[in-house]
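Visitor: This is the structure alone, sequence omitted:
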């Protein structure tokens, strides 16, 4: 299936994701989960996966859908257990299918039978928990709890910092994207009036570079400036007891 999606990326039909055929032929191949496999391809030197126009977006969509399907659960308070079980007993597959059809036509539809009433009542008590889905509301709530835990154990933060790396104007980012630039020369190979266009095109062709550059800058800030990676743990603000960061 993967080879049919991107024949130019897998021209020989090998190296595809979840390849059960080659793993069962006694070649000593081992299973690699989909997320790790995609991450590996996006870090290759030749950058053909990074520069593909649809590969990373399609795979991101598939990974998020799998995560939402396999790693989510329903949760409710213990005191609501009798109400939840009572509502579940009144719900059936046929009634849910009819309710879904009605909701597609009118999102503000009101229940008109016992099954639909029970389904709406169930939504009041049951929460959809999805902590492992990146960017989900559950992940945001989990980060709130982590921040509260840090404040309770370490006290209020003494410093708030917002970091916005200028990747578009940074020669390091251009080197990561594959441009041949001498970083020891401040204005090496600046193309005059077309330089801004070249930089923009470079990032548009390879968005993975922007993510790699962002991580590089953040790691340098926490590891060197804050001193997290130093042996004595002392940075420009002294010895940092703890820090917490999120990406917008």
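Guide: That came through, no problem. Remember, predicted model here, so these are calculated numbers, not experimental data.
Visitor: From now on I want contacts and neighbour counts done on CA atoms only, so please keep to that.
Guide: OK.
Visitor: got the residue ranges for the strands in the chain?
Guide: Here the chain has its strands, by DSSP state E, at 73-75, 127-129, 234-235, 238-239.
Visitor: With residue 47 as the reference, name the closest of those.
Guide: Closest approach to residue 47 among the strands of the chain (Cα to Cα): strand 234-235, 35.3 Å.
Visitor: Please work out how many residues are found near residue 89.
Guide: Each residue near residue 89 was counted by other Cα atoms under 10 Å, and the total is 10.
Visitor: Please apply the same query to residue 245.
Guide: For residue 245, using other Cα under 10 Å, the count is 12.
Visitor: Could you dump the strands of the chain into CSV and include distance to residue 181?
Guide: Formatted as CSV, the strands of the chain follow (distance: least, Cα to Cα, whole Å):
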stretch, distance to residue 181
strand 73-75, 50
strand 127-129, 47
strand 234-235, 31
strand 238-239, 35
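Visitor: Columns distance to residue 20 and mean neighbour count on top of those, output as TSV?
Guide: TSV is the format used below for the strands of the chain (distance: least, Cα to Cα, whole Å; neighbours: other Cα atoms under 10 Å):
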stretch	distance to residue 20	mean neighbour count
strand 73-75	29	11
strand 127-129	32	15
strand 234-235	49	18
strand 238-239	51	12
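Visitor: Residue 154 is nearest to which of those strands?
Guide: Short answer: strand 238-239, nearest of those by Cα to Cα, at 13.6 Å.
Visitor: separation between residue 89 and residue 117?
Guide: According to Cα to Cα, to the nearest Å, residue 89 and residue 117 sit 12 Å apart.
Visitor: List the buried residues of the lengthiest helix in the chain.
Guide: In terms of residue count, the longest helix belonging to the chain (DSSP state H) is helix 137-154. Buried positions in helix 137-154, judged by neighbour count with 16 or more other Cα atoms under 10 Å: 138-139, 143, 147, 150.
Visitor: Looking at the residues you listed, spot the one nearest residue 51.
Guide: Nearest to residue 51 among these, with distances taken as Cα to Cα, is residue 139, at 29.5 Å.
Visitor: Give me the distance from stretch 239-248 to the chain's centre.
Guide: Offset of stretch 239-248 from its chain centre (Cα atoms, centre = their mean, to the nearest Å): 19 Å.
Visitor: Next up, a structure to set beside the first:
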């Protein structure tokens, strides 16, 4: 982070930064897909797609119906959906990226066995001095912690500070409590593997 926090304090900054990151990821995924040998087939599928069949499938899927493609037009629509999913899996926060995350977790369980621990970790940023230090616009160390309402207001005005603190706290937890990427054992012994995800 930079000394000048004016971008962090801009109310629209988190939304714009997220959209910019997603556009960048989507563009990169599009270039990766275009460079594959199957891209010509993807273009052909898009050109031959029947919009009415796609609309009908979308409505049925939205209603929770289990849809198995029967006709060639439906199979073509599912092929296009699969091609779009390949691009969407590179975009953070997309449904496809969550689906791939679930697959990674199940693969890790299949490889390493069932996990011994499920840890839900929620660092409290409202009253933590490091979080408040990140949120302050003046570069000074806090001698006295402000009252809770002031702390909440500081973190609402600067959500980047909350994210920075969360990242800092999670890395400390992984390194010192679990012993991940550390030269010492964790509190629970040697960590064979770990997988972390953020609820969205």
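Guide: Received it, and whenever you're ready, just let me know what you need. Bear in mind that the values here come from a model prediction, so they are computed numbers and not experimental data.
Visitor: which stretches of structure 1 form helices?
Guide: Using DSSP H, helices in structure 1 cover 2-5, 20-23, 34-41, 55-70, 81-90, 93-105, 114-125, 137-154, 171-176, 195-205, 207-220.
Visitor: how about the ones you listed in TSV, adding distance to residue 242 of structure 1?
Guide: TSV is the format used below for those (distance: least, Cα to Cα, whole Å):
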stretch	distance to residue 242 of structure 1
helix 2-5	44
helix 20-23	45
helix 34-41	29
helix 55-70	30
helix 81-90	40
helix 93-105	48
helix 114-125	37
helix 137-154	8
helix 171-176	29
helix 195-205	34
helix 207-220	15
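Visitor: Pick the most buried one from those helices.
Guide: The highest average neighbour count among those, using mean count of other Cα atoms under 10 Å, belongs to helix 171-176 at a mean of 18.
Visitor: Which neighbouring elements make contact with it?
Guide: If contacts are counted by 3 or more Cα pairs under 8 Å, 6 or more residues apart in numbering; DSSP states H and E, helix 171-176 of structure 1 sits against helix 207-220.
Visitor: Pull up the aligned stretch in structure 2 for the helix it packs on.
Guide: With TM-score structural alignment applied, helix 207-220 of structure 1 matches the range 159-172 in structure 2.
Visitor: Other residues contacting the matching stretch?
Guide: Applying Cα atoms under 8 Å, 6 or more residues apart in numbering, the contact partners of stretch 159-172 of structure 2 are 8-9, 14, 121, 123, 125, 130-132, 134-135, 155.
Visitor: gap between the two ends of stretch 75-86 of structure 1?
Guide: 16 Å.
Visitor: Excluding chain neighbours, what is closest to the spatially most central residue of structure 1?
Guide: In structure 1, the residue lying closest to the centroid (Cα atoms, centre = their mean) is residue 134, at 4.5 Å. Setting aside the residues directly before and after it, residue 134 of structure 1 is nearest to residue 64 in space (Cα to Cα, 6 or more residues apart in numbering), at 7.9 Å.
Visitor: counterpart of that neighbour in structure 2?
Guide: Under the alignment (TM-score structural alignment), residue 64 of structure 1 maps onto residue 22.
Visitor: got it, and residue 197 of structure 1?
Guide: Per TM-score structural alignment, residue 197 of structure 1 is aligned with residue 149.
Visitor: And that match, how far from residue 127 of structure 2?
Guide: Taking Cα to Cα, one finds residue 149 of structure 2 at 10 Å from residue 127 of structure 2.
Visitor: Then residue 170 of structure 2?
Guide: As judged by Cα to Cα, residue 170 of structure 2 and residue 127 of structure 2 stand 17 Å apart.
Visitor: what's the answer for residue 103 of structure 2, then?
Guide: Per Cα to Cα, residue 103 of structure 2 is found 37 Å from residue 127 of structure 2.
Visitor: which residues touch residue 43 of structure 1?
Guide: Residue 43 of structure 1 sits next to residue 50 when contact means Cα under 8 Å, 6+ apart.
Visitor: how about a cut-off of 10 Å?
Guide: 49-50, 208-209, 212 (Cα atoms under 10 Å, 6 or more residues apart in numbering).
Visitor: One more: residue 74 of structure 1?
Guide: By Cα under 10 Å, 6+ apart, residue 74 of structure 1 lies in contact with 125-130.
Visitor: One more pass at 6 Å, please.
Guide: By Cα atoms under 6 Å, 6 or more residues apart in numbering, the residues touching residue 74 of structure 1 are 127-129.
Visitor: What of residue 167 of structure 1?
Guide: With Cα under 6 Å, 6+ apart, residue 167 of structure 1 has these contacts: residue 173.
Visitor: ok, 8 Å please
Guide: Here residue 167 of structure 1 is in contact with 173, 210, 213-214 (Cα under 8 Å, 6+ apart).
Visitor: Could you find the counterpart of it in structure 2?
Guide: Structural correspondence for residue 167 of structure 1 with respect to structure 2 (TM-score structural alignment): residue 125.
Visitor: All set now, cheers.
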